[in-house]
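Asks: below are the sequence and a predicted model for it; my questions follow.
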Amino acid sequence: MIHLATPFEWKGLTLRNRVVMPPMCQLSAMGRDGKPNDWHFVHYVSRAIGGTGLIIIEMTDIEPDGRITDLDLGIWSDEHIPAFRRIVTEVKKHGAAVGIQIGHAGRKAEHVETPVSSSAIPFGPGFPPPRALSTSEVKDMVLKFREAARRAVEAGVDTIELHGAHGYLIHQFHSPLINRRDDEYGRDLARFGVEVIQSVKSVMPDDMPLLFRISAVEYADGGYDLDHAIELCRRYREAGVDMFHISSGGEAPLGRRRPGSHAGYQLPMARAVKQALDVPVIAVGNLDDPEVAESAVANGDADLVSVGRGMLRDPYWTLHALQALGAETRAPEPYKVAFRRVRSAMS
């Protein structure tokens, strides 16, 4: 039995295998309007043809100034819906499920004069100091997340992921290193994330799972550790999160503690969250080797595995990985002659 090749079901989400293409910014939105174009269409559809189980569209921002750069995607108006719908529709034709990561860069926005954050603390040396959002502005931001989720649902996605990792806005609120507020969003570090989750869930179908990406540890000096992340996940699960995507770091320049670079270096974090909260988890981090990805699922470290750089190098990573593991899977009819032991999708 090849575990990586087994289907996965959670609520209304059905995947043909356990491979996820994680969100990866393409810096390819032309005209700075935040709309996906032909590059994004080919980028995502080719990975669906390549056998991926779940494709998560890159971080898509809830307002223009919430982008990391002006070349990132956005979904701040209904005018964005048709371009996303075009991609979603075609991805599904090729057997993959599709999600979208919704987020806001906060103090990591590079192309705005004054970024916003939970507190007026810059990301690092040379970065502009952000402006702390007022309490009313925080509440407005929650509504912007809700409207972005509504548009994603209208575009036809199978799932939504909130970006609460890598030092972006939600992370900036739940990190005690970054959040120095004295209002309700400072006294309760999880409150902003909880309100975003509840607001987004209100416009999602009941059977659509909500994913949440979180940094399990911070690498800045004085940053939080796994126990803090698990408690955040507990609050977020109670608010409505159905699955967690476990990463780490990104909140500030590295301190004395450094992330690993070996294969599967974040798997212990994924396993810890899975065991503590009894929820499905997606693991990510140097899982390009098919044997490592297979063992992550077979050993119970994670339910799904994200393959990022490996899938940038090879749109057909999933078909190649399953073939290398000896699994029988379905290649597109025009490609079947190139894959030994791989059935045609038409057969």
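Replies: Sure, I can see it. All values reported here derive from a predicted model rather than from experimental measurement. Numbering: from 1, shown residues only.
Asks: switch to C-alpha atoms for all contacts and neighbour counts from now on
Replies: OK.
Asks: what about the helices in this protein?
Replies: Taking DSSP state H, the helices of the chain run over residues 38-49, 81-93, 135-155, 169-174, 184-187, 191-201, 226-239, 267-277, 290-298, 309-313, 317-324.
Asks: most tightly surrounded among those?
Replies: helix 169-174 (a mean of 27; mean count of other CA atoms under 10 Å).
Asks: ok, residues contacting it?
Replies: Applying CA atoms under 8 Å, 6 or more residues apart in numbering, the external contacts of helix 169-174 come out as 103-107, 117-118, 163-165, 178-179, 185-186, 189-190, 192-193, 214-215, 232, 251.
Asks: returning to that earlier point: and the helices of the chain as CSV, adding distance to T60?
Replies: Formatted as CSV, the helices of the chain follow (distance: least, CA to CA, whole Å):
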stretch, distance to T60
helix 38-49, 12
helix 81-93, 11
helix 135-155, 9
helix 169-174, 13
helix 184-187, 24
helix 191-201, 14
helix 226-239, 21
helix 267-277, 24
helix 290-298, 27
helix 309-313, 19
helix 317-324, 24
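Asks: ok so, going back, narrow the contacts of helix 169-174 to those in strands?
Replies: Among the contacts of helix 169-174, the ones falling in strands (DSSP state E) are 103, 117, 163-164, 214-215.
Asks: which of these has the most neighbours?
Replies: S117 (30 neighbours; other CA atoms under 10 Å).
Asks: to I246, which of the helices of the chain lies closest?
Replies: Closest to I246 of the helices of the chain, according to CA to CA: helix 267-277, at 5.5 Å.
Asks: so which elements touch that closest one?
Replies: helix 226-239, strand 243-247, strand 281-283 (3 or more CA pairs under 8 Å, 6 or more residues apart in numbering; DSSP states H and E).
Asks: of the ones you listed, which approaches G126 most closely?
Replies: Checking the helices and strands packed on helix 267-277 against G126 by CA to CA gives strand 243-247 as the closest, at 25.6 Å.
Asks: what residues does the closest one touch?
Replies: Contacts for strand 243-247 (CA under 8 Å, 6+ apart): 165-166, 209-216, 233, 266, 269-270, 279-285.
Asks: still on that earlier bit, nearest to V19, of the helices of the chain?
Replies: Using CA to CA, the helices of the chain put helix 317-324 closest to V19, at 7.0 Å.
Asks: quick one: contacts of that closest one?
Replies: Here helix 317-324 has contacts from 4-5, 19, 50-52, 289-290, 310-311, 328-331, 339-342, using CA under 8 Å, 6+ apart.
Asks: buried among those? Need that as a selection in PyMOL.
Replies: Applying 16 or more other CA atoms under 10 Å to those leaves a buried subset, and the PyMOL line that selects it is:
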select buried, resi 4+5+19+50+51+52+290+310+311+329+330+331+339+341+342
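Asks: in strands, which of the contacts of helix 317-324 appear?
Replies: 19, 330-331.
Asks: distance to N299 for those - can I get that in JSON lines?
Replies: Below are those laid out as JSON lines (distance: CA to CA, whole Å):
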{"residue": "V19", "distance to N299": "15"}
{"residue": "R330", "distance to N299": "25"}
{"residue": "A331", "distance to N299": "27"}
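Asks: and here is the other one:
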Amino acid sequence: METKLFSPIQFDDVELKNRIVMSPMCMYSCDNQDGRVTPFHITHYESRAVGQVGLVMLEASAVQPNGRISYEDLGIWSDEHIDGLKHVTNRIHAHDAKAAIQLAHAGRKANLSDDTYAPSPIRFNDKLPMPKEMTLDDIQDTIQAFREAARRAKEANFDIIEIHGAHGYLINQFLSPLTNQRDDDYGGSLPNRMRFLNEILEAIQTTWNGPIFVRLSTAEYDENGNQLDDIVSIAETLKTQGVSLIDCSSGGVIPTKVPTYPGYQLPMAETIKHDATIATGAVGLITSGIQAEEILQNHRADLVFIGRQLLTNPYWPKQAADQLNTTITSPVQYERGWR
């Protein structure tokens, strides 16, 4: 049976063999607080490529040391990180999968003993420190850190970059009126709150010519925060800047309980896809091949990002294919078990 889930899709010059993406998930597995790839990372990401995931996306990788969520996060703030990351991409590519990396800065949600930074000096909760308000020099330094991170991603042979603009991390803090109370060119109106992300994109595009995805929190679960119409407007602007896809997540901007259920973020992905006429990725409690196929066949999104299910089962694509009564090419070594 022909399926949409296992059909290829093109983003610029990069073709994915199927629509399954390994969602970026922090592994908190770096040794010595140095942000370097470890043997665990190589095994972890290669095994999902062996399992026939079309796009394997590495976890949030910090563009500056003070932008880590924790000291155990992967880093891409130094040229010393390139060789380890290149080892990971080489192993992913060996199995006919593509490799992506999520470039990130935690902002006020960095759980570090170092100084933390944010657009405005507003604490996330009483467990995390009060952040320092970023100066214009701080903003420009961070923009250039994203540019240099993109250069390193290119040197490490990644196929796609995703910019992390969700979950209450630094870019999201600039985008949201809940966390951005600046009165300069980086605060106030939505275009001003977008300026930081816009300038990061422009800087990245001076050194990176591949597809760029952006992950957004498409719901902030607060009446005073960005609403879906605002997110559509953001997506429309990002499309004009050459962004290929919006990865549609939600929440994390402020401490609040998010009501979760299968497909709870799908309406946002569907609305953004059609209203902003940009490709979207669906993420959040997508657990079966049948569910993923329905999303794609009904044009609700263009890719499905699978998180916890791939932590449970690196061979989730095979499970999904079985559920859809179709066959996929197995690794040669596993043919006896995949017939």
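Replies: Done, it's in. The structure presented is a predicted model; accordingly, all values stated were derived computationally and were not measured.
Asks: for the residue nearest to L73 of the first structure when sequence neighbours are not counted, give its distance to H163 of the first structure.
Replies: Leaving aside its sequence neighbours, L73 of the first structure sits nearest to G34 (CA to CA, 6 or more residues apart in numbering; 4.1 Å). To H163 of the first structure, G34 of the first structure is 17 Å away according to CA to CA, to the nearest Å.
Asks: next: P290 of the first structure.
Replies: Here P290 of the first structure is placed at a distance of 26 Å from H163 of the first structure (CA to CA).
Asks: over to A149 of the first structure?
Replies: A149 of the first structure is 12 Å from H163 of the first structure, by CA to CA.
Asks: which residues do those two both contact?
Replies: Common neighbours of A149 of the first structure and H163 (CA under 8 Å, 6+ apart) are I102.
Asks: show me what contacts L133 of the first structure?
Replies: 116-119.
Asks: highest neighbour count among those?
Replies: For these, counting by other CA under 10 Å, the largest number of neighbours falls to S117: 30 neighbours.
Asks: hmm, G106 and that one touching each other?
Replies: Yes. Counting by CA atoms under 8 Å, S117 of the first structure does reach G106; the two are 5.0 Å apart.
Asks: mind putting the helices and strands packed on helix 267-277 of the first structure into TSV with distance to D61 of the first structure?
Replies: Formatted as TSV, these follow (distance: least, CA to CA, whole Å):
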stretch	distance to D61 of the first structure
helix 226-239	21
strand 243-247	18
strand 281-283	22
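Asks: so which of those is nearest G66 of the first structure?
Replies: strand 243-247 (21.0 Å).
Asks: and that closest one, how far from the second structure on average?
Replies: Comparison of strand 243-247 of the first structure with the second structure after fitting gives an average deviation of 0.6 Å (mean CA distance after the TM-score superposition for the first structure).
Asks: so that strand matches what in the second structure?
Replies: Using TM-score structural alignment, strand 243-247 of the first structure lines up with residues 245-249 of the second structure.
Asks: so what's L58 of the second structure up against?
Replies: 23-25, 45, 99-102.
Asks: compare these with the first structure and list the overlap.
Replies: Retained contacts for the contacts of L58 of the second structure in the first structure, judged by both residues aligned by TM-score structural alignment, their matches' CA atoms under 8 Å, are 23-25, 45, 99-102.
Asks: and the gap between the residue nearest to L73 of the first structure and A190 of the first structure?
Replies: 29 Å.
Asks: now A152 of the first structure
Replies: 24 Å.
Asks: cool, I62 of the first structure as well?
Replies: Using CA to CA, I62 of the first structure is found at 20 Å from A190 of the first structure.
Asks: ok, the two, which is more surrounded?
Replies: Per other CA under 10 Å, whichever of I62 of the first structure and A190 has more neighbours is I62, with 26 against 21.
Asks: who are the contact partners of that one?
Replies: 74-76, 102-104, 144-145, 148.
Asks: mind listing what the nearest residue to it once chain neighbours are set aside touches?
Replies: Distances taken as CA to CA, 6+ apart place W76 nearest to I62 of the first structure, at 4.9 Å, with adjacent residues excluded. Applying CA under 8 Å, 6+ apart to W76 of the first structure gives the contacts 61-64, 144, 147-148.
Asks: show me what the residue nearest to L73 of the first structure aligns to in the second structure.
Replies: Aligned partner of G34 of the first structure by TM-score structural alignment: G35.
Asks: any idea how far its match lies from P24 of the second structure?
Replies: Counting by CA to CA, the gap from G35 of the second structure to P24 of the second structure is 16 Å.
Asks: looking at the two, which one has more neighbours?
Replies: Between G35 of the second structure and P24, G35 has the larger neighbour count (other CA under 10 Å), namely 25 against 20.
Asks: what's the distance between G193 of the first structure and M24 of the first structure?
Replies: Distance from G193 of the first structure to M24 of the first structure, by CA to CA: 22 Å.
Asks: for V203 of the first structure, same thing?
Replies: 25 Å.
Asks: tell me which residues of stretch 15-35 of the second structure are tucked away?
Replies: Here stretch 15-35 of the second structure shows 16-24, 29-30, 34-35 as buried, counting by 16+ other CA under 10 Å.
Asks: could you dump those residues to CSV with distance to T135 of the second structure?
Replies: Below are these laid out as CSV (distance: CA to CA, whole Å):
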residue, distance to T135 of the second structure
L16, 40
K17, 44
N18, 43
R19, 41
I20, 40
V21, 37
M22, 36
S23, 33
P24, 30
S29, 32
C30, 30
D34, 26
G35, 26
